[in-house]
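Participant: Below is the structure, and that's it, no one-letter string:
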């Protein structure tokens, strides 16, 4: 992890991975460490994606398969229903302002909301 790194700044700016900082779960046992570390990064002006990556490098964690996480390119946000499927763990957040368009709202309800309803109310 720290190969060829001589100082903290070198480690922080090293291109050693990627982390989506929009959505992640922090176990209660790690919350104090996370809060302290994020405060340090915030005060130093470190971009949140880098800060999250460095946190993950310091703790044991599980990375879900790429097929279960979808980050939709900004240019394709209106096509979110194409990317969405019921086995996803995470779908990149959609802004509520997109729901002003009636056709977008209908596709959102028939794909995302319907699937949530089925998953929550279906008893195995």
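Facilitator: On my side now, so go ahead. Model, not experiment: these values are computed from the prediction.

Participant: For the rest of this, base every contact and every neighbour count on C-alpha atoms.
Facilitator: Fine.

Participant: any idea which helix is longest in the protein?
Facilitator: helix 31-44 (DSSP state H).

Participant: How about that helix, which residues are buried there?
Facilitator: 34, 38, 41 (16 or more other Cα atoms under 10 Å).

Participant: Below is an additional structure, to be compared with the one above:
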């Protein structure tokens, strides 16, 4: 994606849509989105048959990012597109979206998808997630509607997640550093699916931060990937997920 398409990460979800357009689906099992300042512990177990997201729809009543052009106004544009379109693909995608919302209990019998899109609530922090090839066409079609409307990453992914069965990561709440960014070296763990953010720029010079990265991260990777260490815990396929699982 070029900088205009990415727009400071607002539309990072469009990356997977572009990958889908390259038509790899016949020989790939799925697609990962990973922010460049995240660490993905690849030994952690994922159910590759369904969508995986670190925290899922945890912040279901959060209004962050909704005010403004890339929030509620973008949601209104997406709804209007669905109402005005004569494109069979868009009509089918929007119906699949509504069916999914209804299946997972987000719509009352007398409600339509509009009530979910225009509620102004719900976000999903989305610096890492996985889409299986079985869902890639639906994902790409729905996200294209959201992208063209200008809907922000965390809001677009949240609405998609509400409409599909998905797995959530173990210890998902500990995968984001929030205000503890300076403490990444003590909060990184082999038991996490991923950790965000650890900015690569801080390791450019041979300073203490680079030493810490080698000691805390690279050593764990070396022990597990090359020395066969199994000193970590993983989430099993049958373990409980946060909603929609």
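Facilitator: Done, it's in. Quick caveat: nothing in here was measured; it's all calculated off a predicted structure.

Participant: Where does the spatially most central residue of the first structure sit, in terms of helix or strand?
Facilitator: The residue lying closest to the centre of the first structure (Cα atoms, centre = their mean) is residue 23, at 3.2 Å. Counting by DSSP states H and E, there is no helix or strand that carries residue 23 of the first structure.

Participant: That one corresponds to which position in the second structure?
Facilitator: Under the alignment (TM-score structural alignment), residue 23 of the first structure maps onto residue 128 of the second structure.

Participant: now residue 113 of the first structure
Facilitator: Using TM-score structural alignment, residue 113 of the first structure pairs with residue 218 in the second structure.

Participant: so its match sits in a helix?
Facilitator: Yes - under DSSP: H, G, I helix; E, B strand; the rest coil, residue 218 of the second structure sits within a helix.

Participant: do you know how far it is from residue 187 of the second structure?
Facilitator: Taking Cα to Cα, to the nearest Å as the measure, residue 218 of the second structure and residue 187 of the second structure are separated by 14 Å.

Participant: which of these two has more neighbours?
Facilitator: For residue 218 of the second structure versus residue 187, neighbours defined as other Cα atoms under 10 Å are more numerous around residue 187 (16 against 13).

Participant: Next up, the contacts around the more buried one.
Facilitator: For residue 187 of the second structure, the contact set (Cα atoms under 8 Å, 6 or more residues apart in numbering) comprises 174, 177.

Participant: And it? What does it align with in the first structure?
Facilitator: Using TM-score structural alignment, residue 187 of the second structure lines up with residue 83 in the first structure.

Participant: cool, residue 147 of the second structure as well?
Facilitator: So, by TM-score structural alignment, residue 147 of the second structure is matched to residue 42.

Participant: how far away is that match from residue 97 of the first structure?
Facilitator: With Cα to Cα as the criterion, residue 42 of the first structure and residue 97 of the first structure are 28 Å apart.

Participant: How about residue 79 of the first structure?
Facilitator: 15 Å.

Participant: Which of these two has more residues huddled nearby?
Facilitator: Between residue 79 of the first structure and residue 97, residue 79 has the larger neighbour count (other Cα under 10 Å), namely 14 against 7.

Participant: Quick check: the more buried one vs residue 68 of the first structure, distance?
Facilitator: Counting by Cα to Cα, the gap from residue 79 of the first structure to residue 68 of the first structure is 17 Å.

Participant: same check, this time on residue 120 of the first structure
Facilitator: From residue 120 of the first structure to residue 68 of the first structure the distance is 18 Å (Cα to Cα).

Participant: Show me which of these two is the more surrounded one.
Facilitator: Between residue 120 of the first structure and residue 68, residue 68 has the larger neighbour count (other Cα under 10 Å), namely 14 against 9.

Participant: need the contact list for the closest residue to the more buried one other than its chain neighbours.
Facilitator: In space, and not counting its chain neighbours, residue 68 of the first structure is closest to residue 88: 4.3 Å by Cα to Cα, 6 or more residues apart in numbering. Residue 88 of the first structure is in contact with 67, 68, 69, 70, counting by Cα under 8 Å, 6+ apart.

Participant: Wait, a helix at residue 88 of the first structure?
Facilitator: No - counting by three-state DSSP, residue 88 of the first structure is not found in a helix; it is coil.

Participant: if I pick the aligned residue in the second structure for residue 72 of the first structure, what's in contact with it?
Facilitator: In the second structure, the residue paired with residue 72 of the first structure is residue 177, using TM-score structural alignment. Going by Cα under 8 Å, 6+ apart, residue 177 of the second structure touches 183, 184, 187, 195, 196, 197.
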